[in-house]
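Trainee: Have a look at this prediction, sequence included:
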Amino acid sequence: MRLAELLGIEHPIIQGPFGGGLSSVALAATVSDAGGLGSFGAHHLEPDAITEVVRDLRGATGKPFAVNLWVPQATEREPVDLAPHIARVEPLYRRFGLEPPRDVVVPGFTDQADALLAAAPPVISLVMGLAPRWLLDAAHAKGIVVLGTATTVEEAIALEECGVDAVVASGSDAGGHRGAFLRPVEHSLVGTFSLVPQVVDAVRVPVVAAGGIADARGVRAARALGADGVQVGTGFLATHESGATEAHKVALGGQDARITVLTRLFSGRHARGIHNRLIAELAAEEGAVPPYPYQNGLMRPLREFAAEQPLADYMSLWAGQAAPLSSIRSAKDYFAALLEP
């Protein structure tokens, strides 16, 4: 129970953090109140909004919770000429009577991290890279636990060496964005149940298994492979309390969720989601889209429009490979089901 002791929780189950508005205070608080670690994805938020989220989480639960940020990669901060990319997405926008965005504004990671450290949540989780030394030092000085995310054994070792308190071993089964940072995503696609025992053997800090874990069978299997706990994403995304649209939740438990693919089309970063019409239509452009955060900004208005309609064929339906095991129910009931012997 090393992980539970480290995090101050009863059950070593972490609710995966969702960015882009899919997280909710209600979901994180419900999981934390049930004895797990609720999480909130904040990589898309401005600093003031991060401060507000931490305040709201404190007001909603007296138990530990986590807030997640993405560590930026160097190539994602290089200037990009948006003009040809705007022209490329314009026909798609015109199809729905929309105007594509003309610029992309991105919150700065340092400002986000400073706001998060000032708000001092019990746990900070990071994906996409190594935790900067200044962030780790400041977090530990405040008694904040820091989790890092690895997609390979080499990344797990690097995270331990940089000083994180625990490593989330995220297998290629997982839904949403891939966090590879030492090698290209295409060279870092290790399945969860191959990755976990190798990471357990390679590091001394607690290891959290993530990806393709959607029911009590997956929880037991991950623990049998040596994981100190699990992180569950897609199953919680399907619950009533998540910020996902009803169309997204329905899709997670449907037959279409049996086919998930990695795509850069929605954000500029590889992410696993349910194959739909937009992915099929734009498949030839996978290599042409600009990196995150530029493609993410260019596609955001279309994603938001599709979610409002709803038009599932044009939504980013993030889903892990175990999505068909999920069902729409309360987060409290789902959490209890994960604990079944």
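Mentor: Structure received.
Trainee: From now on I want contacts and neighbour counts done on CA atoms only, so please keep to that.
Mentor: Will do.
Trainee: Any idea how many residues pack against I14?
Mentor: Here the number of neighbours of I14 (other Cα atoms under 10 Å) works out to 28.
Trainee: Check which helix or strand it maps to.
Mentor: I14 belongs to strand 13-15 when assigned by DSSP states H and E.
Trainee: Just the strands from the stretch 1-150 of the chain, written as ranges.
Mentor: 13-15, 38-41, 65-70, 123-127, 145-150 (DSSP state E, counting those that start in this stretch).
Trainee: what helices or strands is the strand holding I14 leaning on?
Mentor: Counting contacts by 3 or more Cα pairs under 8 Å, 6 or more residues apart in numbering; DSSP states H and E, the secondary-structure elements packed against strand 13-15 are strand 38-41, strand 229-232.
Trainee: Second structure follows, compare the two:
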Amino acid sequence: MATVWGRLAVPVVAAPMAGGASTPELVAAVAGAGGLGFLAAGYLTAGAMAEQVRRVRELSDSPFGMNLFVPAGPSDPVAVAAYRERLRPEAERFGVELPERIAPDRDDWDAKIEALLADPVPVVSYTFGLPGAAEAAALRAVGSVQVGTVTSVEEARAAAESGLDVLAVQGPEAGGHRATHRADARPGETPLLELLAQVGSETGLRLIAAGGLGDGAAIAAALAAGAVAVQLGTAFLRSDESGAGAAYRAALVDERFAETVVTRAFTGRPARGLRNAFIDRHEPYAPAAYPEVHHLTLPLRAAATARADLDGMHLWAGTAHALARSGPAAQITRELWAAARAAGAR
């Protein structure tokens, strides 16, 4: 990590946001401001991932990262079927069909590993678990720095024991999926700064702080707590280079959606987003079944997005979402770092 970190003028990381929000243009813009950008391979094929890598290299010669979703085992089909029945009225309302059979899905994991071995990127990070020992060793051998995303001291220990180089410590304030290593795990509630201290006392690895960091004071506090960098996702969702749609961008600063909650209703994994009617109707019944629930609700979410129906969309957002600003991502990066410096960050 020293080689990558030595080239960073600004300790700000653009978080990987799967589903389209993280674009090559966003990655390049943050890198151009002195930070580090991450692409998100989640939900993409290996070929689509490789195309995004190619595009970033066209736009920038700075280091960047690629994030992978670690595949999980199958979930309880009975629980998934019961949730499907509950969602049928939603499907009728939107005029879409829910999938009756959901095929096993490893998110093209094996092909993605092969692609990253054939054409290495500077940094590879993992969400929802850890790579196998042979996979980690192979990526290490081709020169990729490896980052494990952790939400607890136990996960941090496992990541350190697996030989990863850096830990992205994700607090409960983070938007989007909690990166718990088990889909059925109950996410911890230890605040980010406290979690950083706990993880730092257990490992000697570099720590990246993630979760609810929306202004200079929060960034400075995370760095003072022992992080070598901060990872921001929601803060870039309204940027010019973000792949987020217009309705999503507007919702982030809409007073009607001021509250965020953690829900399994959209994907079967706990994720923080703006509270809306879909969550209120279905959260109590959503099973811990990922990626099955993700595939089950995909037609509903697509239809809601097409209609700009904010009460049916998944609107991932961290607790500092109201601070998200519009404009060029490079400008946002520089302004946040200037505010952090003014708050005492060095």
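Mentor: Perfect, thanks for sending it. Worth saying up front: this structure is predicted, and the values here are computed from it rather than measured.
Trainee: compared with structure 2, how much does the strand holding I14 of structure 1 deviate?
Mentor: Taking mean Cα distance after the TM-score superposition for structure 1, the mean distance separating strand 13-15 of structure 1 from the aligned residues in structure 2 is 0.8 Å.
Trainee: Which residues does that strand contact?
Mentor: Under the criterion Cα atoms under 8 Å, 6 or more residues apart in numbering, residues 28, 31, 36-39, 229-233, 236 lie in contact with strand 13-15 of structure 1.
Trainee: do the same with stretch 51-61 of structure 1
Mentor: In contact with stretch 51-61 of structure 1 (Cα under 8 Å, 6+ apart) are residues 25-26, 28-30, 32-33, 65, 67, 115-116, 119-121.
Trainee: Please identify the buried residues of that stretch?
Mentor: With burial defined by 16 or more other Cα atoms under 10 Å, the residues of stretch 51-61 of structure 1 counted as buried are 51, 53-54, 57-58, 60-61.
Trainee: Just send the residues you listed back as TSV, with distance to E10 of structure 1 too.
Mentor: Below are the buried residues of stretch 51-61 of structure 1 laid out as TSV (distance: Cα to Cα, whole Å):
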residue	distance to E10 of structure 1
T51	26
V53	23
V54	21
L57	18
R58	18
A60	18
T61	14
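Trainee: now for those residues, which pair is the farthest apart?
Mentor: With distance counted by Cα to Cα, no two of the buried residues of stretch 51-61 of structure 1 lie farther apart than T51 and T61, which are 15.9 Å apart.
Trainee: If we only consider the contacts of strand 13-15 of structure 1, which is nearest to Y93 of structure 1?
Mentor: Once Cα to Cα is applied, the member of the contacts of strand 13-15 of structure 1 that ends up nearest Y93 of structure 1 is G233, at 30.5 Å.
Trainee: pretty sure that closest one is touching H177, no?
Mentor: No. Counting by Cα atoms under 8 Å, no contact exists between G233 of structure 1 and H177, whose distance comes to 11.5 Å.
Trainee: Looking at these two, which is more packed in?
Mentor: For G233 of structure 1 versus H177, neighbours defined as other Cα under 10 Å are more numerous around G233 (26 against 23).
Trainee: What sits closest to the more buried one if chain neighbours are left out?
Mentor: Counting by Cα to Cα, 6 or more residues apart in numbering, G16 is the residue found nearest to G233 of structure 1 once chain neighbours are left out, at 4.3 Å.
Trainee: Count the residues that sit near that neighbour.
Mentor: Once other Cα under 10 Å is used to define contacts, G16 of structure 1 is seen to have 27 neighbours.
Trainee: Who are the contact partners of it?
Mentor: So, once contact is read as Cα under 8 Å, 6+ apart, G16 of structure 1 ends up touching 38-39, 231-234, 236.
Trainee: so what corresponds to it in structure 2?
Mentor: When structure 2 is aligned by TM-score structural alignment, the residue opposite G16 of structure 1 is A15.
Trainee: Please report how far its match lies from G163 of structure 2.
Mentor: Separation of A15 of structure 2 from G163 of structure 2 (Cα to Cα, to the nearest Å): 22 Å.
Trainee: ok, now which ones touch the equivalent of A306 of structure 1 over in structure 2?
Mentor: Aligned counterpart of A306 of structure 1 in structure 2: A304 (TM-score structural alignment). Contacts here follow Cα under 8 Å, 6+ apart; on that basis A304 of structure 2 touches 94, 310-313.
Trainee: can you map out the strands along the stretch 201-341 of structure 1?
Mentor: 207-210, 229-232, 260-263, 271-274.
Trainee: and the closest residue to A257 of structure 1 other than its chain neighbours, what does it touch?
Mentor: In this structure, A257 of structure 1 finds its nearest non-sequential neighbour in I274, 5.5 Å apart by Cα to Cα, 6+ apart. I274 of structure 1 makes contact with 256-261, 316-319, according to Cα under 8 Å, 6+ apart.
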